[in-house]
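>>> Based on what follows, work out the 3D shape:
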Amino acid sequence: MSKSSAASWSREANGSVKEYQPPKSGILARLPSSWVPFAELARIDRPTGIYLFYVPHLFGTIYASRISGQSVEPIDLVIKNVILLVCNVFFRAAACAFNDNMDQEYDRQVERCRLRPVARRAVTTRQAHVFTIFLLLASFGCSLGMPQGYWAVAVPNTLLSVLYPFAKRFTDLPQVILGFQLGLGFYLGVAAIDDSLLRGLASLDTTTGRQNILAMGAFYLANVCWTIVYDTVYAQQDVKDDLKAGVRSLAVWFDGSVRPMLWTVAIMEVALLITSGHLQGFGSGYMALTCGGTMGFLFYMLSTIDLNNAAECSWWFRIGTLLMGIYVRFMIVA
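The predicted structure follows:
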């Protein structure tokens, strides 16, 4: 992209025009200048997304290690999680590249997004498609040693990722679609450890099998609910621009009454976590730390957050999700 072309993509800031500026610090500043737009497209400088893609997989591996009839060695758990993390680095980058490519016309109308690589024409539509395919193949390549059950989940997971950018055009439910997609990471983690927990319907013939299916389903839906909460909070940053651009979302749909909707979804999340733990007999540690901690965290966030403050919504998305995953729901081992 030429300097004059780059300069044409600018934004207003305090009444003055601010042009796109190449990064001067961080990992992007260390890359060759020709690589920077693609690195920005992959969001390698924003690890929150990698974390959000990966953590459901981590939950799945730990959950499976608790309920599997097989003995799971700690080293196997670590190795599988390293593989899943690397897979998610590439898969999340592919999802971002595809989403930005599909959303380029919308992004040009949204203040926070208008300087993204495809939107500012630093990366062409064709280049973004090729880059997406490369990243997706890299993710699949890292997963080649995974069990058959893993791939049975990976296919719908990929299809939902492709569907997500279009959900904001034709529905008000992109956060729900994203929740179902990211939540599948839980099942991918389960399959990576013991895919017999997912294979076929034969397990429904036993009481234990039925309880496992129902309990895992409840935990999966709890992940869906959590995604709906944090991504709706994230979307609050762009509500005004989204309304002008015609972008649809739960934040736009419930504009003015988002908080009651978030409370409803949060209550559903806690109820689903309790249901999953009860069916599996996880005990008081899980109920107190996972369920009680989740309830306390959500209560504090939804009671204090200013949904009209973009900076506050961004903070809760970045830091809040980190605290939620590491400190609270990781306690399924309790």
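>>> Going by C-alpha atoms from here, please, whenever you check contacts or count neighbours.
Fine.
>>> residue contacts, Glu19?
Applying Cα atoms under 8 Å, 6 or more residues apart in numbering, we find Glu19 in contact with 6-11.
>>> compare with the first, here's sequence two:
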Amino acid sequence: MTTTAQPIAQPPLGPFMRSLPKSVLPYAQLIRLDRPVGTWLLYWPCTWGITMAAYATNASLLDTTWTLSLFGIGALIMRGAGCIVNDLWDRRLDQQVERTAMRPIASGQVTPKQAIVYLGGQLTLGLGVLLSLPLDCLLLGASSLAFVATYPLFKRFTYYPQLMLSFTYNWGAMLGFPAMGHWDVPTMAALYASGICWTMVYDTIYAHQDKRDDVKAGIKSTALAWRENSKPVMTGFTIAQVALLTGAGVLNSMGPAFFAGVAWATYRLARMIKTVDLDNPKDCWKWFVDNVKTGGVIFLAVFVDYLCKLFGLM
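Just a heads-up that it's a prediction; the model follows:
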């Protein structure tokens, strides 16, 4: 017999979510429109790749802005699709975890059949975005679906589902380059690997929120694998992240704003690892969300260098 967690009070809905019809609200919650942090964390690596490629090719501001906008729409759609896949796989597990027990599928507000139809619509929209990019992006972009589809399985069989999520969430760091008509494999690889290290850190902090319930439900994570060693391991991943990000900047011949941004991001990451209380779910959530600002710092640094080069200021 499955033990269902008692649902906790949900955070208040924002004005947009409150304005939605009651029949639509569960579908909006299914794709986490009320929790945009995941969309931002998926989007930021895309922006790094796009703007670094724009910097390298001296692309026009119009082309760069258009591609950034297209990837923003794509991040919103594909993050939503990933949430549906995750919740379909995890509907029984979610019922056993306090924080997730009221998700739409787990709580019965949306049936699995309805969710699958909704997923088909999301993937169709995602394909439309992908077809708006240069043709050589199609295969690279579509290949990320394998990670999206299999990620939820990893928490059942391995303590490292965060690694599969890291592969998924940073795919845009590579895709941004061919989207701007520029293939630079060494820079793409360094940027992608840097993002993987970043995600391993922030998603481990996220996983520490649920570690007590996860043990009962049989869900595995790096939080349970590393336990009291989480902070030293996350420090190692952050050192690797900064080194790889710096290497990507050197390979791409970035300017001073980029390296100043890397230094700022490094400070933010070090402060997070030092300060976060991994035994306090609310504090874990706070510092997990703080990574949205860190990703934005890196994008801002690349974008400033791009503008300076574009307008002849460097």
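>>> Name the member of the contacts of Glu19 of the first structure with the most neighbours.
When neighbours are counted as other Cα atoms under 10 Å, the busiest of the contacts of Glu19 of the first structure turns out to be Trp9, with 19 neighbours.
>>> What is the burial count for the residue lying closest to that one once chain neighbours are set aside?
The shortest distance from Trp9 of the first structure to any residue other than its chain neighbours is 5.6 Å, reached at Arg120 (Cα to Cα, 6 or more residues apart in numbering). Other residues within reach of Arg120 of the first structure, judged by other Cα under 10 Å, total 23.
>>> hmm, back to that, show me the contacts of Glu19 of the first structure that map onto strands.
Residues of these located in strands (DSSP state E): 10-11.
>>> Redo the contacts of Glu19 of the first structure as JSON lines? Include distance to Glu73 of the first structure.
What follows is the contacts of Glu19 of the first structure, written out as JSON lines (distance: Cα to Cα, whole Å):
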{"residue": "Ala6", "distance to Glu73 of the first structure": "53"}
{"residue": "Ala7", "distance to Glu73 of the first structure": "55"}
{"residue": "Ser8", "distance to Glu73 of the first structure": "56"}
{"residue": "Trp9", "distance to Glu73 of the first structure": "53"}
{"residue": "Ser10", "distance to Glu73 of the first structure": "54"}
{"residue": "Arg11", "distance to Glu73 of the first structure": "53"}
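>>> ok, the aligned partner of Thr199 of the second structure in the first structure to Leu273 of the first structure distance?
Taking TM-score structural alignment as the alignment basis, one finds that Thr199 of the second structure is matched in the first structure by Thr227. Between Thr227 of the first structure and Leu273 of the first structure the distance is 14 Å, computed by Cα to Cα, to the nearest Å.
>>> Same check on Pro37 of the first structure?
Applying Cα to Cα, the value for Pro37 of the first structure to Leu273 of the first structure is 40 Å.
>>> rewinding a little: can you name the next helix or strand after the helix or strand hosting the match of Thr199 of the second structure?
Thr227 of the first structure is part of helix 207-235 when elements are defined by DSSP states H and E. Proceeding N to C from helix 207-235 of the first structure, the next assigned helix or strand is helix 239-245, under DSSP H and E.
>>> picking that back up, A strand includes the residue nearest to Trp9 of the first structure, no?
No - membership of Arg120 of the first structure in a strand is not supported by DSSP: H, G, I helix; E, B strand; the rest coil, which gives coil.
>>> Counterpart of it over in the second structure?
Under the alignment defined by TM-score structural alignment, Arg120 of the first structure corresponds to Ser107 in the second structure.
>>> Then Arg259 of the first structure?
Alignment of Arg259 of the first structure against the second structure is given by TM-score structural alignment, with Lys231 as its counterpart.
>>> do the same with Leu58 of the first structure
Superposed on the second structure with TM-score structural alignment, Leu58 of the first structure falls opposite Thr47.
>>> count of residues packed around Trp66 of the second structure?
Residues near Trp66 of the second structure, counting by other Cα under 10 Å, number 12.
>>> corresponding residue for it in the first structure?
Taking TM-score structural alignment, the alignment pairs Trp66 of the second structure with Ile79 from the first structure.
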